[in-house]
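S.K.: Take this sequence and fold it.
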Amino acid sequence: VVAHYHNGYLDLWMPNAGPHVRAKALSNLLKIPLNRVRVRRIAIGGAFGGRSEVQPADFAAALLSIKTGRPVKLVLSREENATSTRQVHDMVATIKTGVKRDGTIVAKEFKVIYDGGAYSSTGPIATSIPYYVYEETYRFPNVRYDGYRVFTNKGIRGMYGCHGRAFLAGNEVQLDMIAEELGIDPVEIRLKNGLRAGEETATRSKIISSGFHEAVERAAERSSFKEKRGKLPKGRGIGMGCVAIMCGFPMGFRSGSSCYVKLNDDGQATIVTGVVDNGQGNESMMVQIASEVLGIPVEEINLVNADTEVTNLDPGAYSQAAAFVGGNAVRLACEDARRQILSFASDKLGVPAEELELRDRMVISKRDPSKAIPIRHVVREAFFAGRPIMGVGAYMPKIDFGREWVKNPYGQMAGTFSFGASVAEVRVDEETGLVRIERFVAAHDCGNPINPMAVEGQMEGSVAQAGVATVMEECLWHEGFLLNPDLLEYKVPLACDMPQIEPIIVRSPVPEGPFGAREGGLTIRMNAHSAVATALYNALGVPLRELPATPDRVLEAIEKGKGGER
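M.R.: Below is the predicted model:
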């Protein structure tokens, strides 16, 4: 973090997911008018939810600059970063499921206790989202969910990876246990209970469009799930994990976005938006949308974002809202500019605006291509005519703003949801307890992807971050001290740990999405944990009741299995 307080103004540069959110929090904390706080995002590392909140380092750097009157740069050590920034919530979950003999889920009951660390942070959100993600996946008419977030002498727990991957893994493993008890194929029980387009969740969110069933079927087919399940050699297993996830939500943060685009006299365009890119590909996504609408090559579109001084109010990149919400705002702004261009060109060419199109930097008649004019000429002449081409767009999804986390958890949570199914194959060394993930097939319904290559990259990264991490990543605490605060002791996946990854994009266009698009990537990060957990259950014949699947826990599960325990 770099902070510079001068002449009553506070400038900050920091990696973050929402500059306007940070500026508001710092303005409140430091009693500085909001118009005198400027926050700029710098591109250092990803966010994954953990950079959505104001951090202690932000406040400390700002306060030191105010007190000293000098610029202050604060760089955290690896240990400081591990203990003072947001971590994922540890949790203990008790899950009960009521089913009919044909595998139909009729009731769910959950009790989940979350380790919140020393401060509140995003407590109600973190406690609620794991359940909401699960209810968006499967149909169950009766449910009771009790979530508790407790204070402990540990680092602050906050938003990270949409919360609750272990909770989802427990549900998916239990679903496999139920299928086994009833003699039903694990794929079939998921297809039977998966929500379809037009249905509502238990808290009354309507599923607008869904490729869930196609994702399950394609993941099962590509991985040869049914052919391999129960037929692999000893110590080998295959498992499936499924999930749905909201694209934005109305509680806490408002879910809208706005954008404006201006055309320069050389025919190039500049997009100004508050949407942030921390490595997800949001910037290229927005530029591609603008290029498609305006008929201008992507290399001739400039982007200004992540700066509170020049961009519109925007929550930033959070809750998978960038493509569906931010992308829609960009589309609408560019369509506004497009209408202005066509209107002015119509007068110049003597052709009705509806018979014109933008293509290859030109305004061209659809019926008579000889009638054409360069976009740059239209922009310049429009300016001198007092009609500068500037488009404005704002998008607010159709959600229920009266919905709250606890008091009123009913109504439309998000404008759309993404769906995914993943299959993992694992090999377990029964002598050492070491687990090797050998193959991972991930099928993801992200609507109509704007940049398929970027989506596949996000899917592969999700497998690395969540799937492979299921067998190694863990923060070890003892009496308030973190025992593995650096990368010597805290194990992260390396290239040699990666399985063969096979991404599958399922196309289920969203009517309201920008060109039919919605979130791409996080869905796989949420179900990768589950796929590995169910594969381990298949390999061991006994469920792992604690994750990550470290060698000691695997060996303990093997011993329990030998003793007939479940």
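S.K.: contacts and neighbour counts: CA atoms only from here.
M.R.: Will do.
S.K.: SS state for the nearest residue to Asp336 once chain neighbours are set aside?
M.R.: In space, and not counting its chain neighbours, Asp336 is closest to Gly391: 4.8 Å by CA to CA, 6 or more residues apart in numbering. Of the three states, Gly391 takes strand according to DSSP: H, G, I helix; E, B strand; the rest coil.
S.K.: Does Gly391 touch Thr270 like I think?
M.R.: No - between Gly391 and Thr270 no contact is recorded; they are 10.4 Å apart, counting by CA atoms under 8 Å.
S.K.: Between those two, tell me which one has more neighbours.
M.R.: Counted by other CA atoms under 10 Å, Gly391 and Thr270 do not tie: Gly391 has more neighbours, with 22 against 18.
S.K.: Could you list which residues are in contact with the more buried one?
M.R.: Shown in contact with Gly391 (CA atoms under 8 Å, 6 or more residues apart in numbering): Tyr260, Val261, Lys262, Ala333, Cys334, Glu335, Asp336, Ala337, Arg338.
S.K.: Assumed the third one was part of a strand.
M.R.: Read that as Lys262. Yes - looking at Lys262 with three-state DSSP, it is inside a strand.
S.K.: coming back round to it: please tell me how far the residue nearest to Asp336 sits from Val37.
M.R.: Using CA to CA, to the nearest Å, one obtains 27 Å as the distance from Gly391 to Val37.
S.K.: same check, this time on Val428
M.R.: Counting by CA to CA, the gap from Val428 to Val37 is 54 Å.
S.K.: Check Gly521 too.
M.R.: Distance of Gly521 to Val37, computed by CA to CA: 33 Å.
S.K.: cool, and Ala219?
M.R.: Ala219 is 48 Å from Val37, where distance means CA to CA.
S.K.: Over to Phe417?
M.R.: According to CA to CA, Phe417 and Val37 sit 35 Å apart.
S.K.: neighbour-wise, which of the two wins?
M.R.: Phe417 (30 against 22).
S.K.: SS state for Leu555?
M.R.: Leu555 - assigned by three-state DSSP - is helix.
S.K.: Return the residues in contact with the nearest residue to it once chain neighbours are set aside.
M.R.: Leaving aside its chain neighbours, Leu555 sits nearest to Gly433 (5.2 Å; criterion: CA to CA, 6+ apart). By CA under 8 Å, 6+ apart, Gly433 lies in contact with Thr550, Pro551, Asp552, Arg553, Val554, Leu555.
S.K.: how about this one, so we can line them up?
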Amino acid sequence: PLSNAFKIPLHKVKIKKITIGGAFGGRSEICPVDYICALLAKKTNKPVKIEFTREENTIATRQGHAMITTHKTGVDKDGKVLARETTCYMDGGAYSSTGPIATSVPFLSMEQVYRMESVRYNGYRIYTNKPIRGMIRTHGRGFACGLDTQLDMIADHLGIDPVEMRLRNCRKPGEYTSTKSYVDSCAMDETIHKAVEKSGWKEKWGKLPPFHGIGIGTNSVQTGFPMGIRGGSQSFIKFNEDGEATVMSGVVDNGQGNDNMLVQIAAEELGLLPEDIHLVSADTETTSSDPGSYSQVSTFVGGHAVQIAARNCKKKLFGVAAKVLKVKPDTLAAKNRLIFVKNDPEKSIPIKKVVRISLLNFTSVNAEGGYWPKVDMTREWVKNPYGQMCEAFSFGTTIVEVKVDPDTGQVEVLEVTAAQDVGYGLNPLVLEGQFEGALTMGGQGGMLTEYHEWKDGRCLNPTMLDYKLPLACDMPKINNIIVESIDPKGPYGAKEAGMSIAMSAAQGYSAAVSNAIGAYMDSFPLTPDKILTAIKKKKQQTEKK
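M.R.: Now for the predicted structure:
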């Protein structure tokens, strides 16, 4: 975008990422201030920094889409979903931004997690006199809450446990979605079973004290749908004379641990220690094309590219080592800085020595690797929404237990259990961090405290004084459960992690509050005034009976 705007060649625009704590969708595309900053730097021939106040940040950067959705669902007497018709109206602000994607993602999450024989979806993104809209960790939490609320209502009407209702309709491996995407790895039912067991659902459902509630949410997120010419990632690895390696990758680390992930994969493949890997990432001067930290691509696509580059490097190392050890290359393995014979580990040679031997023979040890998801490139958001959307899907379940104060409408979250099918857990500690961050944003913040008030196109609460963020003291006990299904296409079987929890957390919070007050909530976030209104309405209905 900067190259096009200033009419200068791409090679003259150098962008190097800095260490930041997070992005959550706010940096999924260029902001107007980026152009302004670049223009001022060009005009003054000096470095320019633009820093927003909190109020400016609220009105000049992306915010989530407010939406109104309606769901019409047909089921049989056993609770099997036969057909669903959904309409979604999204507040798109005054700019197009990622409009088609934002309008499509809610439907995609719905069709991925639940089986539906017949489905109709109408999505409308409406221009309004408000700032630009985007995602907050994901699109469509309110949509998902409405969908699951209706599912709970149907289960209640049929006398079916909400957990059983989901097990009867959840996605299974080897199936196709409504828009013809094949689902290879899927442990949706396992995430439900493990979350139910850990949370004590069977002991609590229907047996909690008044104004105590428990609820479940389930969701699915695609792993890395392609973004046109930026749909794939490429990596380059070169060995240095000391036996250590430099990895170059365009993958961006926005705080989720991507740098560490790339180092882990390279070290594992090359038989080195993590400290032997030196990473150059997200520098347009030296690194190749990458989709960026968007659409859950970092591990599945970017990590895959590094894995392929490392394997190509390893082939060269094994070719040299095989001649020295007088064995065939396919009998070798690499670990702890050594290349050794698999069935005779004592017969080995240091990787450092292999690199030096290669250099003495006028051959450097380096290789590249790239990975592009195999999807249906004729698929289009509006005109042709059919075909393989992406190569893998993640699945998550969140169970939430709450206590509601009937006099104030305040919600105290007692315990949250989150289980996600991540394919393979490359780094369990980082995964737990992603789960907890997702619960904070999707559940605690997104459903209870964070919301903007608007009037005549202006935000009435743009400061931290009025826009409440959840603090550490607000967070409940969290049980994290990593479920592995080993995706055949992901690096070591890994796929997206965290986003399914951000979606299902919102659903779980909504269901728990509804269960606590005995009335289904249909407006989010769950602010005290809405909860008090629902309690009052429920009381009036009970008195009439």
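S.K.: and Tyr131 of the first structure, that one's in a helix?
M.R.: Yes - counting by three-state DSSP, Tyr131 of the first structure falls inside a helix.
S.K.: and it, what pairs with it in the second structure?
M.R.: Applying TM-score structural alignment, one finds that Tyr131 of the first structure aligns to Phe107 in the second structure.
S.K.: what about the residue nearest to that match when sequence neighbours are not counted, which helix or strand?
M.R.: Leaving aside its sequence neighbours, Phe107 of the second structure sits nearest to Tyr121 (CA to CA, 6+ apart; 7.0 Å). Using DSSP states H and E, the element containing Tyr121 of the second structure is strand 118-126.
S.K.: tell me what that strand is packed against?
M.R.: Packing partners of strand 118-126 of the second structure (3 or more CA pairs under 8 Å, 6 or more residues apart in numbering; DSSP states H and E): strand 81-91, helix 99-113.
S.K.: re earlier: my guess is the match of Tyr131 of the first structure meets Arg120, correct?
M.R.: No - using CA under 8 Å, Phe107 of the second structure is not in contact with Arg120, being 9.6 Å away.
S.K.: Pick out whichever of the two has more residues nearby.
M.R.: More crowded of Phe107 of the second structure and Arg120, by other CA under 10 Å: Phe107, with 21 against 12.
S.K.: Now do the more buried one against Val119 of the second structure, distance only.
M.R.: Following CA to CA, the distance that separates Phe107 of the second structure from Val119 of the second structure is 10 Å.
S.K.: what about the helices in the stretch 351-500 of the second structure?
M.R.: Here the stretch 351-500 of the second structure has its helices, by DSSP state H, counting those that start in this stretch, at 351-360, 428-438, 499-517.
S.K.: can you put those helices in TSV and add distance to Met447 of the second structure and mean neighbour count?
M.R.: Putting the helices of the stretch 351-500 of the second structure into TSV (distance: least, CA to CA, whole Å; neighbours: other CA atoms under 10 Å) gives the following:
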stretch	distance to Met447 of the second structure	mean neighbour count
helix 351-360	53	19
helix 428-438	12	19
helix 499-517	6	30
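S.K.: What's the match for Lys315 of the second structure in the first structure?
M.R.: Counting by TM-score structural alignment, the partner of Lys315 of the second structure is Arg339.
S.K.: Which helix or strand lies directly C-terminal to the host helix or strand of its match?
M.R.: Using DSSP H and E, Arg339 of the first structure sits within helix 327-349. For helix 327-349 of the first structure, the following helix or strand on the C-terminal side (DSSP H and E) is strand 356-359.
S.K.: The second structure: matching residues for that following strand?
M.R.: Using TM-score structural alignment, strand 356-359 of the first structure lines up with residues 332-335 of the second structure.
S.K.: For that stretch, buried residues please.
M.R.: Under the neighbour-count criterion of 16 or more other CA atoms under 10 Å, stretch 332-335 of the second structure has Leu332, Ala333, Ala334, Lys335 buried.
S.K.: pretty sure the last one is touching Leu270, no?
M.R.: This means Lys335 of the second structure. Yes - look at Lys335 of the second structure against Leu270 with CA under 8 Å: they come within range, at 7.4 Å.
S.K.: For Leu325 of the second structure, grab the count of nearby residues.
M.R.: Leu325 of the second structure: 17 neighbours (other CA under 10 Å).
S.K.: Name all residues that make contact with it.
M.R.: Shown in contact with Leu325 of the second structure (CA under 8 Å, 6+ apart): Lys347, Ser348, Ile349.
S.K.: Distance of Tyr124 of the second structure relative to Ala66 of the second structure?
M.R.: From Tyr124 of the second structure across to Ala66 of the second structure, the span is 12 Å (CA to CA).
S.K.: so how far is stretch 202-213 of the first structure from its chain's centroid?
M.R.: Computed by CA atoms, centre = their mean, to the nearest Å, the chain-centroid distance of stretch 202-213 of the first structure equals 17 Å.
S.K.: how long is that stretch from one end to the other?
M.R.: End to end - CA to CA - stretch 202-213 of the first structure spans 19 Å.
S.K.: So which bit of the second structure is it matched to?
M.R.: Taken onto the second structure by TM-score structural alignment, stretch 202-213 of the first structure occupies residues 178-189 there.
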